[in-house]
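just a sequence and a predicted model for now, questions to come.
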Amino acid sequence: MTRSYRLAVLPGDGIGPEVVSGALEVLDAAEAAHGFETERREFAAGAAHYRATGELFAEAEAELRGHDAILFGSMGDPSVAPGILERGFILEMRQRFAQAANVRPVRLYPGVPTPITGLTPERCELVIVRENTEGAYVGTGSTVHAGTPNAVAMQESLNTRAGIERVVDFAFRLALGRRKKLTLCHKTNILVAAGQLWQEVVADLSARYPEVETDYVHVDAMCFHLPLTPERFDVVVTDNLFGDIITDLGAVIQGGLGVATSANLNLDGSAPSMFEAIHGSAPDIAGTGWANPAGSILSLALMLGHLGEADAARAVEAATVQVLGELPALSGAAMGLSTAEVATRIAGIVREGSAQTELVPESLLGQLAALAPSRA
């Protein structure tokens, strides 16, 4: 019986439709080469849909919930005020679908340039696990006397033991299958209440995982150590705000936002997980063919790993790495190939079965398959 998965596709805004189209071409090739199939449904979501209908995530929730995974392009456009789409769709999806862990590999691939002098691929292969549903992004806030010299703004951060525990436990399980090292990144000397709760959870859970070494780094120190000694880290677990910051630093180290990827994981099987490149909608280059689809295609690889198609996932990742190494630049007209041409080149390698899988470690993709919960 052919393995089949229900996939929701949200191309979104700006370059989103272009890079997602490229990822779907690669998915076609992976299905042909590895013997599975996907039933795909595209959903209108983003600035144009919001302007036309006023609809955000709440209107799409019931239909999206019935899928096994979500492939997401990008969201955001100057025609919609900042915060409306981000909070009303993206953050709302993370909340309602309990996508508790944002997983961001920081992996420097062979042949991909990095601004860090002397950094080599074998020194940069870590994973940042960011708590995805709490922290400053979902805490309450208020402003009084707005627009006056006496304006006062208050923003709170929400941290629950249950929320911290589920993401820390996942990070420990991830570390078990890697180099068995877990680093907590926070700011415990200033954010004493939240920091203490995070430290307590890591200390308590470490008893369940005695094989895993634990470490702690302040977030400001992390911004120093990560570019200079990324080999110090294996799995880093952190809160929502700090994770948002250090993962973008990680993306720069690995070659830029165009090659970075992410998974927003539901950890209990109650709702679909969502996979997206993290480069944003880039409306200024939409339609030019200058966008690198690698981030979206590598997100597809994470999705395939999560669905249990580890061999296909690794082939997609390896083929992407091969093509990235051939490009004279990672974006823009200097890339040498258009968005569509890059995707077609990667798809051809996957379809032919000629991906050089020795270029990429297999641990993360295989672990996503092993750790994925069954969908109800």
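Arrived safely. Numbers count the residues shown, from 1 in each chain.

can we go C-alpha only for contacts and neighbour counts from here?
OK.

gap between the closest residue to residue 120 other than its chain neighbours and residue 230?
Residue nearest to residue 120 in three dimensions, not counting chain neighbours: residue 108, with 7.3 Å by C-alpha to C-alpha, 6 or more residues apart in numbering. Residue 108 sits 10 Å away from residue 230, going by C-alpha to C-alpha, to the nearest Å.

and here is the other one:
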Amino acid sequence: MNTYRIASIPGDGIGVDVQAEARKVLDRAARRFEFGLEWTEFDWSCERYLETGRMMPEDGIEQLAGFDQILLGAVGFPGVPDHVSLWGLLIPVRRAFSQYVNLRPVRLLPGTTSVLRDRTADELEMVIVRENSEGEYSELGGRQNRGLPGEFALQESVFTRVGVERIVRYAFELAQTRTGRVVSATKSNGIIHTMPFWDEIFAEVAEEFPTVHSEQCHIDALAARMVQQPERIDVVVGSNLFGDILSDLAAAVTGGLGMAPSGNINPAREHPSMFEAVHGSAPDIAGQGIANPVAQILAGTMMLEHLGEAEAARAVYTAVEQVLATGEVATPDLGGKATTAELGSAIADAVQA
């Protein structure tokens, strides 16, 4: 029997609540399909930062390196700036383990209502491939003349040929397994250096995939299309910033961030990948038992797929669809009165059924 070592980082706020339910569901799937999940929990969080001055210990990356995968709850806590939590935990892990693909599948699930009320699940199904290691999220830059009238901030973007080529190629290869359509998010009419560079490389890679329909679209027009004509979108590839924005928009039009999972993927499988819900830590409702655990559970299905346990992943996804479709067990954001644990248990029971 295969046994996988999983690092569990519940994080802050509702991350703790939804992580418990995801583990419950995944453990049930592991028992049914006869493999093992060996969990090791880490208390790395903003609350830890307030106590120790660090989101994770100095040897945190070394501690994680021996695990097969990482399941992350959510980070964020009052009193800790977002850039501290991001650069103190998430970005170091993504970059140390070359998790250069941020994969965000988006689909309208049963029992949920899109703000685009006339659209069906088939029309609201896409995947965002976000470059996850460079681009606009760079440490290069700084602030000068602090506190003076001439104070300014300078932020540099970093686009390398290797970084752009590999994320674009990943998107094309993914499109080949789906509908054969990929669109690139750009803004080369306004961003004079990095975006034309991105466009050129996209066009070069496109020549390698003659059976895939490809196009480049300015991000503002693409955002409008996502709302007005979502059926025209399948695979979207974008830079770190553009992919981040578009994936949240895609989640919003398909029922909200509470339903959206994501994976920080190391395609070569040389290092662990990290899976998480798109939503934040929502500290205002933490511990109240009302958070929706579906996104974190679906992040778990992505983790199972990456481990090669595709049958178990499908069983969990099907269980989520079945429970949501009945509407009998739903958290308040879905119009019900069930608790986080009750929804998690219902999905776990459906996995075993």
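Perfect, I can see it now. What you see is a predicted model; the values in this text were computed from it and never measured.

so the residue nearest the centre of structure 1, which state does it fall into?
Structure 1 has residue 262 as the residue nearest its centroid, 1.2 Å off, counting by C-alpha atoms, centre = their mean. Following DSSP: H, G, I helix; E, B strand; the rest coil, the label given to residue 262 of structure 1 is strand.

and residue 345 of structure 1, by the same measure?
helix.

element containing the closest residue to it other than its chain neighbours, please.
Nearest non-adjacent residue to residue 345 of structure 1, counting by C-alpha to C-alpha, 6+ apart: residue 323, 7.2 Å away. Element membership for residue 323 of structure 1 (DSSP states H and E) is helix 310-326.

mind listing what's buried along that helix?
Residues of helix 310-326 of structure 1 classed as buried by neighbour count (16 or more other C-alpha atoms under 10 Å): 310-324.

quick one: that helix to chain centroid distance?
Between the centre of helix 310-326 of structure 1 and the centre of its chain there are 17 Å (C-alpha atoms, centre = their mean, to the nearest Å).

ok, stretch 245-258 of structure 2 next?
11 Å.

one step back: of residue 108 and residue 230 of structure 1, give the one with the bigger neighbour count.
More crowded of residue 108 of structure 1 and residue 230, by other C-alpha atoms under 10 Å: residue 108, with 27 against 21.

thought the more buried one was touching residue 252?
No - using C-alpha atoms under 8 Å, residue 108 of structure 1 is not in contact with residue 252, being 9.9 Å away.

joint contacts of the two?
Common neighbours of residue 108 of structure 1 and residue 252, counting by C-alpha atoms under 8 Å, 6 or more residues apart in numbering, are residue 114.

what about the strands in the stretch 51-200 of structure 1?
With strands called from DSSP state E, counting those that start in this stretch, the stretch 51-200 of structure 1 shows them at 69-74, 101-107, 125-131, 141-144, 152-155, 181-186.

buried set for the biggest helix by length in structure 1?
Ordering each helix of structure 1 by length in residues (DSSP state H) puts helix 16-34 first. For helix 16-34 of structure 1, a neighbour-count test (16+ other C-alpha under 10 Å) marks 16-31, 34 as buried.

the stretch 1-150 of structure 1: helices as residue ranges?
All helices of the stretch 1-150 of structure 1, identified by DSSP state H, counting those that start in this stretch, fall at 16-34, 47-53, 57-65, 84-85, 92-96.

what's the average distance of the second one to structure 2?
So that's helix 47-53 of structure 1. Helix 47-53 of structure 1, aligned to structure 2 and superposed, deviates on average by 1.9 Å (mean C-alpha distance after the TM-score superposition for structure 1).

distance from the chain centre to that helix, please.
On C-alpha atoms, centre = their mean, the centre of helix 47-53 of structure 1 falls 25 Å from that of its chain.

just the fourth one next, same as before
A distance of 19 Å separates the C-alpha centroid of helix 84-85 of structure 1 from that of its chain, computed with C-alpha atoms, centre = their mean.

can you spell out which helices and strands pack onto it?
When contacts are defined as 3 or more C-alpha pairs under 8 Å, 6 or more residues apart in numbering; DSSP states H and E, helix 84-85 of structure 1 packs onto no helix or strand at all.
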